[in-house]
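> predicted model and sequence below, questions to follow.
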Amino acid sequence: MAGYIFSVAKSLLSTVKEENIKKGYFTPFTPEVTEEEMLPEKSRKRKSINKVLAATFADFITMKTGDNVYFLSDRKIYGVGTLKNVGDDCKYDNYLDASKLLPNCNQKGIAYLTTKDSRARWVFFFEPGKHFMSKGVDMDDVLRYKPSAFKMLRAFEGLSFIKIDDEENRALKEYLYIVNESEICDGSDCLEFDNTLHFNLEQRQLSEYKMNINKVLENEENKKYVISEMFIEAALLQYLQVKKQSVFGEWDYLTHQLIASPLKPLQFIDKMDVYGYRFSECYPDKPQLVSKYILVELKKGKINKAALEQTMQYVDWICKEYAAGDYSRIEAYVVGDSSVRNVEDLKEKYCQRDYIIETHPVKTNSWNNLRLVKYLINTQVDFKEMKSSNDSM
């Protein structure tokens, strides 16, 4: 399972324990679009805020029941909780139409599910473990436990939360259990979970609160401030979650903005737009075996040579870091609203790789599994494969 680590100020940790952890919900605050940001001269700041909102939506939309929850405060990580469906899902708009990404000052008569604040746009529900806050573990100690497993945790800076994959989540969970073993075994210091909120919400009709980034497209005035590459990225992740039989296929794990370069100052780190993997259907043991990886590079405009070259850099990174040199385990996509005329020639020239599949005797193979996809924005964001140059028009 994947994991989510949420940052909490030290001064708020006891409140989070007594309110959020015991009752099994959390609503991280998002930036506000205030009346001041509505002024024409503030349009750049408003657009920047909306990119952050779209990025937060993208993180939330990939949450699945069974994923784990942790909290980071004053260098220490506490856990473990498990995401749980309340009704049909484990995450919702915290108030009606929060997914429209309307300015906070335009929200009137809000019907909240939990936290009564327009900055709390989305909420997720979880069941805390009985020893959720027994002992936190220091970040340095965690990173020393299984250094090769931790990738995103090493770059947790300037963010309210991060998502970690199955391997990183498993290593973090293992270390928390090791540190808390004595308390868990003797049953001391148990946390009593109050499921009243979950029960009450399950009696309500929650369909209107389901997250849907396409709601942004209903408001013409606000839409021009929201449509961005990050918005399309969020729409793509929602599409991948909902449409299993799509041009991209079905994937067990999806995330975005995954680090794809050696560790260096964070402002210079490269990040993949969308990354994920699929588990083998025939491997019998646990942990599950990853059989395929997906990479999606997204451009708001045309797919060109630079976009293809950037994508191939990420393909090489995945092959080296995750796929043990086996390019056949990678599916790559480049998404744009169109492409340059000679894109097929560029694909043939730049988007192939020869690699060794067996060593004694040496056998080689060629990889050219990169496909072009066009996004379309109407009443919703949709995606279709570009079969020919005419498809990009």
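Perfect, I can see it now.
> every contact and neighbour count from this point should use C-alpha atoms.
Noted.
> H198 falls within a helix, correct?
Yes. Secondary structure assignment places H198 in a helix (DSSP: H, G, I helix; E, B strand; the rest coil).
> show me the contacts for E37.
By Cα atoms under 8 Å, 6 or more residues apart in numbering, E37 lies in contact with S43, K45, R46.
> what is the helix or strand containing the second one packed up against?
Right, the one you point to is K45. K45 belongs to helix 43-61 when assigned by DSSP states H and E. Helices and strands touching helix 43-61, as assessed by 3 or more Cα pairs under 8 Å, 6 or more residues apart in numbering; DSSP states H and E, comprise helix 220-226, helix 229-242, strand 253-259.
> figure out how far that helix is from the centre of its chain.
Between the centre of helix 43-61 and the centre of its host chain there is 13 Å, according to Cα atoms, centre = their mean, to the nearest Å.
> need the next SSE after it, C-terminal direction.
strand 68-73.
> so which elements touch that next one?
By 3+ Cα pairs under 8 Å, 6+ apart, strand 68-73 packs against strand 3-7, strand 76-83.
> dump those to CSV, plus mean neighbour count.
Output for these, formatted as CSV (neighbours: other Cα atoms under 10 Å):
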stretch, mean neighbour count
strand 3-7, 22
strand 76-83, 22
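> now those strands in a markdown table, with distance to I294?
Shown next, in a markdown table, are those (distance: least, Cα to Cα, whole Å):
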| stretch | distance to I294 |
| --- | --- |
| strand 3-7 | 19 |
| strand 76-83 | 24 |
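> quick one: which of those is nearest N222?
strand 3-7 (29.1 Å; Cα to Cα).
> give the buried residues for the next helix or strand after that closest one.
Proceeding N to C from strand 3-7, the next assigned helix or strand is helix 13-15, under DSSP H and E. The neighbour-count check on helix 13-15 (16 or more other Cα atoms under 10 Å) flags L13 as buried.
> what about versus this one:
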Amino acid sequence: MAGYVFNLNDYESLENCIANGVYSTILSEPKKNLWGRAHEGTFADYMSMKDGDNVYFFLDRKIYGIGVLKTINLDCKYQNYPNSLLPQIPNFDEIKNKILLGDTVFNINNRVICLFNPSPIFFKNGIDMDDVLSYKPNSFRMLRAFWKLSFVKIDDEENKALKDIILKRNENYLEDYTHQYFFSDKKHREIQKKINKTYILSHKDLLKSSYKNYSIKHEMAIESSIVDIISSDLNSIFGKWDYISHQVIASPFKPIEYMDKMDIFGYRYISGFETISKYLLIEIKKDTAKIESIDQIMKYVDWINEEYSFGDYSMIEAFLVAYDFPKHIIEYRNKICIRNFTRGRRPTTSEIWTNIKLVKYRYNQTDNSLSFEVM
């Protein structure tokens, strides 16, 4: 399972979040009725959350855990009030009775919430970040790039390593309640009474404010939408994936602002096993694809091959999504997007990888949806 590490400012917030089993990011206000890239990226992270994913908190260089996302009624994450994903400043009096958090702890920019339980315990003993990163250092990728973010998503391998170090450092406190944070399901029961379908997160609310004719003005809005589509629609054009994330590091460690990041990355397991079968890569361009778009996605294909599939290109499925693909781009794809590789030792087999699909998107104003067509 995946994990989420939430960034907090003070210990009162840490205690309140754990006591109520609810987390919500305070977002800055939208400008000119438009969401920014950071807003849409945060929504994408929420949309990828699944029941059973682990929860941690980061405060003053230490990580506290362990929790697990919990479905209440329909999902484990919701809009805090109906239409909260629209980039508008609502009238408090009109929504105060609909707020899931309750008006006593509410900020108008708590747009989305997620719900969790201790699993098994939230320990008062936090683990220093240096201690975490020095434990199984090869397992940590995204946690090393946790900088200027409300929270970060980590994959199964990273999540297990983080969970292990927290449990190892707190083994003596498993039965000691004085070293455990208090939790009550009272807030969950209050929220459960309010929830209905109007609170469900949907990428369509993001698209309403970011389209122009049949295209989308922000790549991050498309990115958020595709994350939501893959997470909720097992029959989407992109297929079924057990893990899905966005803005995943795709370069050697260096200053964070210079790091390359894949728009969408994921993987699926062999059915019935915890063995990875395939890796997913999606690169997104809101406008017409260019030569540079092909070069960029192939750079990421090679990165996945080096860092994840270790020479086996057959494990990679890649998609380049754009508004349009001119003829010369398709011809360039056919020429450049080829990798020769070998599998096995005795015998060795030579294979050719060409598994990259060009996908044209269109926005449908009638139902605020995206449609996709493989070129």
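On my side now, so go ahead. No experiment lies behind these values; they were computed from the predicted model shown.
> quick check: TM-score for this pair?
Overlay of the two chains. TM-score (TM-score structural alignment, normalised by the length of structure 2): 0.92; 367 aligned residues with a Cα RMSD of 2.2 Å.
> of the helices and strands packed on helix 43-61 of structure 1, flag the one that's most buried.
helix 229-242 (a mean of 22; mean count of other Cα atoms under 10 Å).
> now that helix: which residue numbers in structure 2?
Helix 229-242 of structure 1 corresponds to residues 219-232 in structure 2, going by TM-score structural alignment.
> mean shift between the matching stretch and structure 1?
Its aligned residues in structure 1 lie a mean 0.9 Å from stretch 219-232 of structure 2 after superposition (mean Cα distance after the TM-score superposition for structure 1).
> report the buried residues of the helix holding K45 of structure 1.
46-47, 49-51, 53-61.
> would you mind giving these as CSV with distance to L237 of structure 1 added?
Listed next are the buried residues of helix 43-61 of structure 1 as CSV, based on distance: Cα to Cα, whole Å:
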residue, distance to L237 of structure 1
R46, 23
K47, 20
I49, 20
N50, 17
K51, 15
L53, 14
A54, 11
A55, 11
T56, 12
F57, 9
A58, 6
D59, 9
F60, 10
I61, 7
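> in which helix or strand would I find L206 of structure 2?
Secondary-structure assignment from DSSP H and E places L206 of structure 2 in helix 203-207.
> neighbours of K91 of structure 1, just the number please.
Look at K91 of structure 1: counted by other Cα atoms under 10 Å, it has 28 neighbours.
> not counting its neighbours along the chain, what's nearest the counterpart of it in structure 2?
Aligned against structure 2 by TM-score structural alignment, K91 of structure 1 finds its counterpart in K77. Spatially, and ignoring its direct neighbours in sequence, K77 of structure 2 is nearest to C114 (4.2 Å; Cα to Cα, 6 or more residues apart in numbering).
> kindly report the same for F126 of structure 1.
F126 of structure 1 sits nearest to L83 (Cα to Cα, 6+ apart), 4.0 Å away.
> correct me if wrong: the one you found contacts F124.
Yes. Between L83 of structure 1 and F124 there is a contact under Cα atoms under 8 Å: 7.5 Å.
> okay, and the common contacts of these two?
Common neighbours of L83 of structure 1 and F124 are listed as C90 (criterion: Cα under 8 Å, 6+ apart).
> before we move on, back to that, ok, so of the buried residues of helix 43-61 of structure 1, who is nearest R119 of structure 1?
L53 (10.1 Å).
> can you tell me what the closest one aligns to in structure 2?
By TM-score structural alignment, L53 of structure 1 lines up with H39.
> quick one: the helices in structure 2?
11-20, 37-47, 92-95, 129-133, 156-169, 186-194, 203-207, 219-232, 291-304, 327-336 (DSSP state H).
> for D263 of structure 2, which of the ones you listed is the nearest?
Of these, nearest to D263 of structure 2 by Cα to Cα is helix 219-232, at 6.8 Å.
> quick one, the closest one and strand 243-249 angle?
150 degrees (axes from the mean of the first three to the mean of the last three Cα atoms, to 10 degrees).
> relative to the whole chain's centre, how far out is helix 219-232 of structure 2?
Distance, centroid of helix 219-232 of structure 2 to centroid of chain: 10 Å (Cα atoms, centre = their mean).
> how close does F92 of structure 2 get to N109 of structure 2?
11 Å (Cα to Cα, to the nearest Å).
> which of these two has more neighbours?
Shown here are F92 of structure 2 and N109; by other Cα under 10 Å, N109 has more neighbours (18 against 13).
> that one -> structure 1?
Match for N109 of structure 2 (TM-score structural alignment): R119.
> how far is the helix holding L206 of structure 2 from where the chain is centred?
Distance, centroid of helix 203-207 of structure 2 to centroid of chain: 16 Å (Cα atoms, centre = their mean).
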